[in-house]
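Engineer: Compute the structure for the input listed below.
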Amino acid sequence: MHSVHKILIFHVLTCFGGNALGSEIIKGTKTTDKSMLYMASIQNHSGHVCGGFLVSEDFVVTAAHCDNLNPTSVVLGTHNLKNVDNKTMRYSVRKCKHPSFVKTSSGNDIMLLKLSRKARPSKKVPLKPIKLPSHKQHLKEKKLCLVAGWGYTRTNGTVVDELQVVDVPIIDLKKCQRMWHNALPANVICAGGYDTNKGFCQGDSGGPLVCNGKTAVGVVSFNSNYNCNYPDVPNVYTDLSKFLPWMKKILKKENSQQRQQVQSAADIMHALHGFLLFHLLTCLGLHALGSEIINGKKVPENLMLYMASVQNNEGQHVCGGFLINEDFVLTAAHCDDGKPTSVVLGIHNLKKVDNDTMRYSVKTCKHPSYESVSKGDDIMLLKLSKKARLNKRVQLIKLPKNEIKIKDKAKCRVAGWGYTKTGGRAVDVLQVADVSIINPEVCKKEWLKVPSKVQVQLPANVICAGGYGTKKGFCRGDSGGPLVCGGEAVGVVSFNMNGNCDYPNVPNVYTNISKYLPWIKKILKQRNC
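Structural biologist: Now for the predicted structure:
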């Protein structure tokens, strides 16, 4: 029986890389503005996903399992994520994951993020790298250290905007191994979460364990299966001192290589401006990942019952979608970048999800011609693990029966759980906004006016609506959601102008569903892909 128990614990641990992603701070307090100036918010195109910490002008350290949510940038120099200046505080990153990392249960849960430019402090952007251990360490039991993050503050809570910090006691490693039934990976530290109500939970994996007020000794790795009440087992951190040779090698090697690449990139930019413009459009779909609804309103409980929240293995909303038959949800192909594993149906409030009756695991069926948003074909079917039971809370939406041409200025609707303003955050309750169809030729001309030396061409088979000459449309938070006209889903949210929700110049762009009816019908008929 004991052996079986140990195996079960091991397999639970296998899930922890996901369960702890962005582990939060429990029973903590707000961090003062002048302290912990090394803290970093690791973000993807939908917002904060993990914590991290600045260790040099060029590198941030975080957890390797944070790569599961496709981080693309870090924010430095602020403790309040509502006050982010993208020009001075946001840095795009290159990922350097530990080569031996496979999954959290196997250890080596550490990753370096190479910044796109040097992180230098200023009056408006205070920064100060934190020291790493100089050699392998032995931490005394019950020694109080600090852990910080922007994550939840209670079980089943929500992330916070202001950085929280809490003190946690070091727990003897042998005792920790016993508590975890000898299933822990090597090279870890245990602190908090056991015999205390302080520690981390969902919201800030990758954040630092800081001892002596100035040295980062650990990286937040995992806890016990979403449980922030800490009834039985300690929280687990990657021991930084065991990875010093690898980190020093990367910091020295990558820094040298990046300097050469930056110079090379500067030369290429002048010669291949058009090439870079093309890839700018590729990024546009990603900027819209989970594009949000701007100037919308809450959807009544009895309407839009086909709406689906497409989620990753953390149960985090990454995209919108819509139910088109009992077996399939339709969404955008670029939503696959968010690694969707399930959809939630039958609820407009994502705080009230019943996993047993509302969550369906999925198989992705991406359009075979899809390469990037800039090239079009941004459409994907999600095959449900079981038939969706249609009832008063779950209904289908119709698709066009053949290719359509929608009249200019026709009033349609777009819905989602995304941000409600530029620089905002996702919402829990489904929002909807009215948008007007824009003439395709006008749309093409407006996109051609985007300031550049090379004209920007829209992909084929798209519809334009909202975002141009109006304050209504989508932004970050619900790519993959439907454009609904006359009770039919005619489009799939694809991209907008580089994450800009103020809509100064160009229309929002949707994939035209009617152009893909043969492919959709084929997949639905064979019930597989």
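
Engineer: C-alpha only now, for contacts and for neighbours.
Structural biologist: Fine.

Engineer: Please tell me how far residue 283 sits from residue 495.
Structural biologist: Distance, residue 283 to residue 495, by CA to CA, to the nearest Å: 9 Å.

Engineer: Here is a second sequence; please produce its structure as well for comparison:
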Amino acid sequence: MHVLHKLLLFHVVTGFRQNALGSEIINGAKSKRKSMLYMASVQNNRNHICGGFLVSEDFVMTAAHCDDYNPTSVVLGTHNLKMVNDDMRYDVKRCKHSSYVNVSEGNDIMLLKLSRRVHLSKKNLIKPIQLPTQQIKLKKNEKCQVAGWGYIRTNGSIVAELRVVDVPIINLKECNKEWHNILPEGVICAGGFGTNKGFCQGDSGGPLVCNRKLAVGVVSFNNNENCNYPDLPNVFTDISKLLPWIKDILKKKQCEVYKQLYKRANLTPPKRQVHCLAAIMRGLHKFLLFQVLACLGQSAHGSKIIHGHKVPENSMQFMVSVQNFDGHVCGGFLVSEDFVMTAAHCEDSNPFLVVFGTHNLNDPDREIRFIERHYKPETYHSVANGGDIMLLKLSEKAEMGNGVQLIELPTSEIQLPDNALCQVAGWGLTETSGFFGVDDLRVVDVSVINPNTCKELWYHLPDGVICAGGYGTNKGFCQGDSGGPLVCNGMAVGVVSYNWNRNCNYPNAPNVYTDVSKYLPWIKNILNHTKI
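Structural biologist: So this is what the prediction gives:
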């Protein structure tokens, strides 16, 4: 029954996605200008997505589930989101708790490392909030506060000015009973039950503040999107239960990179495929391709090396593993000391670092660089429309030698001859329907396929692609090697883009790569004008 309860909570909370996550201040008031100076607006493309709060000169705390909305910056030093200047905005790197899976399992907490240290002074309207120093137990009905820029009524919209409301602490046993004993461990309940005050969508990640000076909780979730309180209690992550993790990151001033790098995850939610089957049947040619690739998500993207072998250590030293908090998500390759080339669709997995200098992802001597910026062609919208190429600017230059080399790119547009023998490599799966990629880099030979033949087999192909492998042979790629290079005569001529659905039982439809030579002006412009 415990598993059933967890499953029930998961569907209640995640089935409605953001609707079930904390977000709006209900029956509150505008916050006073010189109060709550720790409040942060967590944003994506300059749009508010979550709340947060400053806990040191280098870090803002928020909810782990806010990572789903790809936060890129935070705003500090204002209560009015219509009055934001560039000095108030800080780019961020995400440090999500390593045990977080979803809100139903708890540990819904994340630290955001700021791109620059906050300057604290009496003139500056920014001040960190105090955290507990040990585990705490709050008293029933103790009055605390929650604040944010979320809705002020059900089905409303984000507000410009910060709002705050008082909420009473609810006994945890009573709260768990109201939630039918399905709450995760390490939470606090306050508001939403026995009162008409609380939160809903948009304030996720904001603080629960007690004694007007101590942040004890992080806004996590409520019941579906119903903010017509009283209803079920609002749920917060208990900060005091996660102090060792918090203190470790604040002290080291960096994320738990090494603990989180090498988890493996099935990145394709099965139910998303089911809901898209009807859409796949509607339309032909280009629309059919778009629906297959978009609805099946990464399942249709290049990823695994089929019928290949391990790469010798002294070869292909340009290969890069592009990673997010769950570990390897895509391949890539070094094209300069400070740039990695990969596929544009890899950005969907929110990568934040790259690993290179080794063919084994468990090698303790591997080199790691954070990703400072992503560059995609303006014409890229989906793999079906082409332009599936991306450059990743690294936070520091890669040092050449010791297992690290660049790969040459074409200098002009090229036309590969039919049946030319090339290679593709990666850390993806090695069998259809597998769950885990490999730790050791693998490579396979593939033959170039005539473009007209490829078009006939695919019904539609975008411009600027190369076809090689997967057809007329049992060798090719699938999920996991996206972004890796197609190498011909020692030159990177293509970027792994997509294949047919997730069927890697070749022969099948040809594998498709982005033609690097068709994007040379764009590539040269970025490499020549963007320096560390």
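
Engineer: follow-up on the earlier one: okay, and the common contacts of residue 283 and residue 495 of structure 1?
Structural biologist: Among the neighbours of residue 283 of structure 1, those also in contact with residue 495 (CA atoms under 8 Å, 6 or more residues apart in numbering) are residue 373.

Engineer: Which one of the two is surrounded by more residues?
Structural biologist: Ranked by neighbour count (other CA atoms under 10 Å), residue 283 of structure 1 and residue 495 place residue 495 first, with 33 against 20.

Engineer: Run a quick check on the more buried one versus residue 287, I expect a contact.
Structural biologist: Yes. Using CA atoms under 8 Å, residue 495 of structure 1 is in contact with residue 287, at 7.4 Å.

Engineer: any idea where the helices of structure 1 begin and end?
Structural biologist: Per DSSP state H, structure 1 carries helices over the ranges 2-14, 16-19, 86-89, 173-179, 244-271, 273-287, 355-358, 440-448, 517-526.

Engineer: quick one: which of these is nearest residue 113 of structure 1?
Structural biologist: Residue 113 of structure 1 sits nearest to helix 244-271 of all the helices of structure 1, at 10.0 Å, using CA to CA.

Engineer: quick check, distance from that closest one to the centre of its chain.
Structural biologist: From the chain centre to the centre of helix 244-271 of structure 1 is a distance of 26 Å (CA atoms, centre = their mean, to the nearest Å).

Engineer: Would you mark the buried spots in it?
Structural biologist: Using 16 or more other CA atoms under 10 Å as the test for burial, helix 244-271 of structure 1 gives 244, 247, 250-251, 254-255, 258.

Engineer: Packing partners of it?
Structural biologist: Contacting helix 244-271 of structure 1 under the criterion 3 or more CA pairs under 8 Å, 6 or more residues apart in numbering; DSSP states H and E is no other helix or strand.

Engineer: Distance to residue 105 of structure 1 added to the helices of structure 1, as CSV?
Structural biologist: Conversion of these to CSV gives the following (distance: least, CA to CA, whole Å):
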stretch, distance to residue 105 of structure 1
helix 2-14, 5
helix 16-19, 7
helix 86-89, 33
helix 173-179, 13
helix 244-271, 20
helix 273-287, 30
helix 355-358, 24
helix 440-448, 48
helix 517-526, 37
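
Engineer: right, and those - which one's nearest residue 44 of structure 1?
Structural biologist: In terms of CA to CA, the element of those nearest to residue 44 of structure 1 is helix 273-287, at 9.0 Å.

Engineer: Can you mark which positions in that closest one are buried?
Structural biologist: For helix 273-287 of structure 1, by 16+ other CA under 10 Å, it's 274, 277-278, 281-287.

Engineer: just the angle between that helix and helix 244-271, please?
Structural biologist: Helix 273-287 of structure 1 and helix 244-271 meet at an angle of 120 degrees, taking axes from the mean of the first three to the mean of the last three CA atoms, to 10 degrees as the criterion.

Engineer: Relative to structure 2, which residues correspond to helix 273-287 of structure 1?
Structural biologist: Using TM-score structural alignment, helix 273-287 of structure 1 lines up with nothing in structure 2.

Engineer: Which other helices and strands does that helix contact?
Structural biologist: strand 488-495.

Engineer: Tell me the buried residues in the strand it packs on?
Structural biologist: By neighbour count on 16+ other CA under 10 Å, the buried set for strand 488-495 of structure 1 is 489-495.

Engineer: Out of the residues you listed, give me the two with the largest separation.
Structural biologist: Using CA to CA, the pair of the buried residues of strand 488-495 of structure 1 lying farthest apart is 489 and 495, separated by 17.0 Å.

Engineer: Residue in structure 1 paired with residue 512 of structure 2?
Structural biologist: Aligning on TM-score structural alignment leaves residue 512 of structure 2 without a counterpart in structure 1.
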